[in-house]
Structures are given as structure tokens and as C-alpha cells.
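Peer 1: Attaching a predicted model along with its sequence, questions to come.
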Amino acid sequence: MSRPVRVIVLNTDESFATPVRAHLLSIDSVKIVAEVEEPALLTTALEQFPAEVVFVHLDPDPEGLLQVAGLACRQRPELAVFALASAADGPLVLSAMRAGLREFLTKP
């Protein structure tokens, strides 16, 4: 059996924490190794918990969270950083890709 994909979730929206956690935990090959509510603590979480993927929920502060996510991309280029947001307007998606994020997902 292969090792599960280790995920760190950066989410500042408490109302979205339970649904995103439930969805990720429903996938057999995914293991959440850390949930970070404070963007400034993402770097610390990356140092403490080995992970292959970081999910960054961009709502409600896309600009600030993209800065933190972009820093993680530059510090750990092997890390897959995915953005998750309620809106997928062109400028936001372009900003995410320019920051180094690999995927942009919209909430259903």
C-alpha cells in the first residue's frame, strides 16, 4: 500500500474548517497533518510537519493569503500549493499562478 499524501490546510475562515476537513478526510489517500488558522504560522507548520500539499483557503483575504502562499512556494518549490476560493475571477487566478501556486479550485 502506498503512503497517503500529507496535507497542511491554511484556513482563516472557521465556518469553512469543518466542511474542508470532512471532504479531505473522505479521501483514502489523504492525511491532514496540520490545520493552520493563522497565516503567519504556515512556515512553522511546514518546518514541523512533513507535507506534499498545502491547501490555502483564500477567503476572506485573498491578497494577504496569496503573499503567505507565495512565500511557501518559494521556500519549498517541491511543495504543491493549491488555492481554494469562492470566486475564480481572472485577476485572482492569475495572481495565484504568478505567486507559484499550482492549482486554483473554486468552492461548489
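Peer 2: Great, that's in hand.
Peer 1: Please count neighbours and contacts with C-alpha atoms only from this point.
Peer 2: Fine.
Peer 1: remind me, longest helix of this structure?
Peer 2: For the chain, the helix reaching the highest residue count under DSSP state H is reported as helix 62-75.
Peer 1: List the buried residues for that helix?
Peer 2: 62, 65-66, 68-73 (16 or more other Cα atoms under 10 Å).
Peer 1: after that helix comes which helix or strand?
Peer 2: strand 80-85 (DSSP states H and E).
Peer 1: Use this one as the comparison:
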Amino acid sequence: MPLVALPHRFKRTLPLLRSEARLMLVLTRNVGTSVLIEDVTFTIITLGNGVADASLRKAKSERPKVISLIRDETVEICYGVTVVLVRMTENSVRLGFEFPQDINITRSELLDD
């Protein structure tokens, strides 16, 4: 979408367009570490051969969905959240999450048990 210069009187209304705004979060995760996206747990389960496998689980009793991430490939995972594998080493991955402003993403180590 091209940028359009708005007349001065409309500039005060720009914060009302926040629903379209998206945020970016880049995290390094090791195997077994999780990120909570609202009520969905995203966990890195295996790394190898240029592929990172992750599980998505909405509830503890629910069977997880497993997805494979390849470098620079964007995958939509839930609630309008997309994830891209930015970099991978033998024991960790750097992931980029792009998400709507109204979605909460929390690293598992920050949650109370």
C-alpha cells in the first residue's frame, strides 16, 4: 500500500488505525523452550538438517500440531501470528514473530509455574 500524505486535520486520527499495526519480536530459543501466544504453547522440539520442528498446543490435554520451519520461510501459526526461522545453530534457533498489536506473546521462562 503506497503512503499517502494526509491533510493536517486528519493526522490526529492516525492512532485509530492501530488495529492494522503489526509488531515484530525476535527471540533465540533452544530445544525444549516455549513461547506462549495467547493460549497456544509454541515449543521447539528438534533441530537438524536445516529444519526446526516445533509443536503448537492449545491446551495441555490437546494433541500438539507439529510444524517444520525452514530458514527464511514464513509460516502462519495462530491468531494472525507468523513466524520465520531467521538463523539456526546446532542447539538453538533465532525466530522472528510478526503479530497484531492486540496479541500477547510471552517467553515460557517469564511465566509462573
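Peer 2: Everything's here; your move. Everything numeric here is computed off the predicted structure, so don't read it as measured data.
Peer 1: So after superposing, what's the score?
Peer 2: Once superposed, the chains reach a TM-score of 0.30 (TM-score structural alignment, normalised by the length of structure 1), with 67 aligned residues with a Cα RMSD of 5.2 Å.
Peer 1: coming back round to it: closest to residue 46 of structure 1 out of the buried residues of helix 62-75 of structure 1?
Peer 2: residue 72 (8.3 Å; Cα to Cα).
Peer 1: where exactly do the strands run in structure 2?
Peer 2: In structure 2, the segments counted as strands under DSSP state E are 22-30, 34-37, 40-48, 51-57, 65-70, 74-78, 81-88, 92-100, 105-107.
Peer 1: Redo those as a markdown table? Include mean neighbour count.
Peer 2: Below are the strands of structure 2 laid out as a markdown table (neighbours: other Cα atoms under 10 Å):
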| stretch | mean neighbour count |
| --- | --- |
| strand 22-30 | 14 |
| strand 34-37 | 20 |
| strand 40-48 | 20 |
| strand 51-57 | 19 |
| strand 65-70 | 16 |
| strand 74-78 | 15 |
| strand 81-88 | 19 |
| strand 92-100 | 19 |
| strand 105-107 | 15 |
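Peer 1: residue boundaries of the helices in structure 1?
Peer 2: Using DSSP H, helices in structure 1 cover 14-25, 42-48, 62-75, 90-98.
Peer 1: what angle do the third one and strand 80-85 make?
Peer 2: Using axes from the mean of the first three to the mean of the last three Cα atoms, to 10 degrees, the inter-axis angle of helix 62-75 of structure 1 relative to strand 80-85 is 170 degrees.
Peer 1: same for helix 62-75 of structure 1, what does it pack against?
Peer 2: helix 42-48, strand 53-57, strand 80-85, helix 90-98 (3 or more Cα pairs under 8 Å, 6 or more residues apart in numbering; DSSP states H and E).
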